[in-house]
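Colleague: Got a predicted model here, sequence first, then my questions.
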Amino acid sequence: MNKQRCRLGHFIAGLGLVMASLSATADFSADITVKLLAPGGTTEDATPVSLTQTVAVADLASGVLAGNLGGTGDISGFMLDDERVSFAGNTILLRLAAGGEAGGQLTTGYLADGLDPARYEISGLAVPGHLITGYTVQAFDGFANSGSSGLLAPVVPAALVFLFNNDTISFNLDSIVFVPRFAGQTENYAEFRIDLLTTPVPEPQPAWLLLAGGALLLLRRRAS
């Protein structure tokens, strides 16, 4: 009887660990690819921009950095000072600087081509045991949830973001208008925080095996 109780206790503890692992918050688990696309070029050069960098999972906290921050690679070399795309937990952090002007308003300087927008495409987003189902977007200095913002338009920053195939985020660049907070074009910037919303994806095999083992223990206990 004592052995049966011990086994039953181990079963319950094991089941608890499985359930906890399914509901725990997890970080990105794989390399992430960042693309910078501006099919209409920039305000200074109409040549289309198509650049790609892959960020190793071990380097996600640094991400893609501008050259003045120590970044290397095609996108890093194209970024304005202090710009970055980095990752923390299951959050994407972007800092964008004003690089152009249109109609007296400060813009990124990246241009669309018709319905094909200028954008960052961030793919390979994977959170272990979870399915990415949505996102929230903030546009405050310091990647915070409130405070000062360098974003004048769009009024709702979530309008800049689109989720594709549960693993790819597109971030629109050509519709951003910056608040002219400082003298000089490139001194103005905006910071964005994209928090991905996830739902646990059960891994039925371990839980099923534990449940089956528990049922067998209960049957043996009743038979004795």
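Modeller: Structure's in. What do you need?

Colleague: From here on, just use CA atoms for contacts and neighbour counts.
Modeller: Noted.

Colleague: Report the distance from the longest helix anywhere in the chain to the chain centre.
Modeller: Using DSSP state H to define each element, the chain has its longest helix at helix 2-23. How far helix 2-23 lies from its chain's middle: 34 Å, per Cα atoms, centre = their mean, to the nearest Å.

Colleague: Show me what it is packed against.
Modeller: When contacts are defined as 3 or more Cα pairs under 8 Å, 6 or more residues apart in numbering; DSSP states H and E, helix 2-23 sits against helix 204-223.

Colleague: For the helix it packs on, name the packing helices and strands.
Modeller: helix 2-23.

Colleague: residues in contact with the strand ranked longest in the chain?
Modeller: Scanning the chain for the strand with the most residues, using DSSP state E, yields strand 189-200. With contact meaning Cα atoms under 8 Å, 6 or more residues apart in numbering, strand 189-200 is reached by 22-23, 90-98, 129-144, 149-151, 178.

Colleague: hold the first one in mind and look at this next one:
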Amino acid sequence: MQRVPSLFRSLHAAVAGATLALCALSAQAGFQSAITVKLIAPGGYTDGTTTDTTPISAQQVVSVADLATGLHAGGSGAVENWMLNTEEITFVDNSIHVRSFAGADEGAAGLFTGYLGSGGAHALYEFDGLSIAGKTIVGFTVSAFDNYADSGFSGLAGPSAGSLVHQIGADALSFDLDSIMFVNRGTGTGNAYADFRIDLILQDSSTGGGGKLPEPATLALFAVAALGARAAQRRKAARG
């Protein structure tokens, strides 16, 4: 009489295990295609003293193989040519990491990137092609702690990190650059930077069932099949 409860306990454990495994696979989903990074500054740039109003429009494609390496200051790409000091943009799992440095000291006004907006249009980075298999981007969270951490020191003096990021398409985000004000770490623009981590909020795509987790009933069937196969092996071993 104890075999039925035992079976249910085994079944429950198997279903739970299968669910956790599938959720883990889902959580590990990462970008699956090349991502285009654009740097747009309609008002040009300034170092706080001298201003060049020539609009900036640069674009660079990051291949799938290079997503983790990303873009870095000192590189030869069109966007990399504009990067300061140790600025970088990398793509890790389903998040975007952006390190931005101060390029303009405006005295009492503060330390800024130096990229200028114009006519109400921000200077910004744009990320296009944020594609993850079976997933749809439904939102994002943004943090600004050093080394892309969850807590600690932040080099962002204002505004709030979340206000800088905007979803501009199904697979595209923008990141305002002209609004960033940096904390003065004691050396002016020389070491004023902020690390931003943009984590995408995803849900399973509804079209075609791509990437969707199986329903609980389906998981139960998988678990029953697995238990049945295991019992058959035990019976065969006992007869042998």
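Modeller: Received the coordinates, thanks. Quick caveat, the model's predicted, so the values are computed rather than measured.

Colleague: Could you report the TM-score between the two superposed chains?
Modeller: Scored against TM-score structural alignment, normalised by the length of structure 1, the superposed chains reach a TM-score of 0.79; 193 aligned residues with a Cα RMSD of 2.5 Å.

Colleague: re earlier: where does the longest strand of structure 1 end up in structure 2?
Modeller: The aligned range for strand 189-200 of structure 1 in structure 2 is 193-204, by TM-score structural alignment.

Colleague: The matching stretch vs structure 1, mean deviation?
Modeller: Compared with structure 1 after fitting, stretch 193-204 of structure 2 has a mean deviation of 0.4 Å; criterion: mean Cα distance after the TM-score superposition for structure 1.

Colleague: Would you mark the buried spots in that stretch?
Modeller: Buried residues in stretch 193-204 of structure 2, counting neighbours by 16 or more other Cα atoms under 10 Å, are found at 193, 194, 195, 196, 197, 198, 199, 200, 202, 204.

Colleague: Sticking with residue 238 of structure 2, tell me its helix or strand.
Modeller: helix 216-239 (DSSP states H and E).

Colleague: contact partners of that helix?
Modeller: 10, 11, 14, 15, 18, 19.

Colleague: So whatever residue of structure 2 lines up with residue 159 of structure 1: helix, strand or coil?
Modeller: Aligned by TM-score structural alignment, residue 159 of structure 1 pairs with residue 163 of structure 2. Following DSSP: H, G, I helix; E, B strand; the rest coil, residue 163 of structure 2 is assigned to helix.

Colleague: how deep is residue 212 of structure 2 tucked in, by neighbour count?
Modeller: Applying other Cα atoms under 10 Å, we find 16 residues neighbouring residue 212 of structure 2.

Colleague: Equivalent analysis for residue 187 of structure 2, please.
Modeller: Residue 187 of structure 2 has 8 nearby residues by other Cα under 10 Å.

Colleague: do residue 40 of structure 1 as well
Modeller: 20.

Colleague: do the one 3 residues further on as well
Modeller: The local packing of residue 43 of structure 1 (other Cα under 10 Å) involves 16 other residues.

Colleague: so who does it touch?
Modeller: 100, 101, 109, 110, 111.

Colleague: Same question for residue 152 of structure 2.
Modeller: Residues in contact with residue 152 of structure 2 (Cα under 8 Å, 6+ apart) are 145, 146.

Colleague: quick one: the helices in structure 2?
Modeller: According to DSSP H, the helices that structure 2 contains are 3-27, 216-239.

Colleague: what's the distance between the most centrally placed residue in structure 2 and residue 27 of structure 2?
Modeller: Among the residues of structure 2, residue 95 comes closest to the average C-alpha position under Cα atoms, centre = their mean, at 1.4 Å. Distance of residue 95 of structure 2 to residue 27 of structure 2, computed by Cα to Cα, to the nearest Å: 12 Å.

Colleague: No further queries at this time; thank you.
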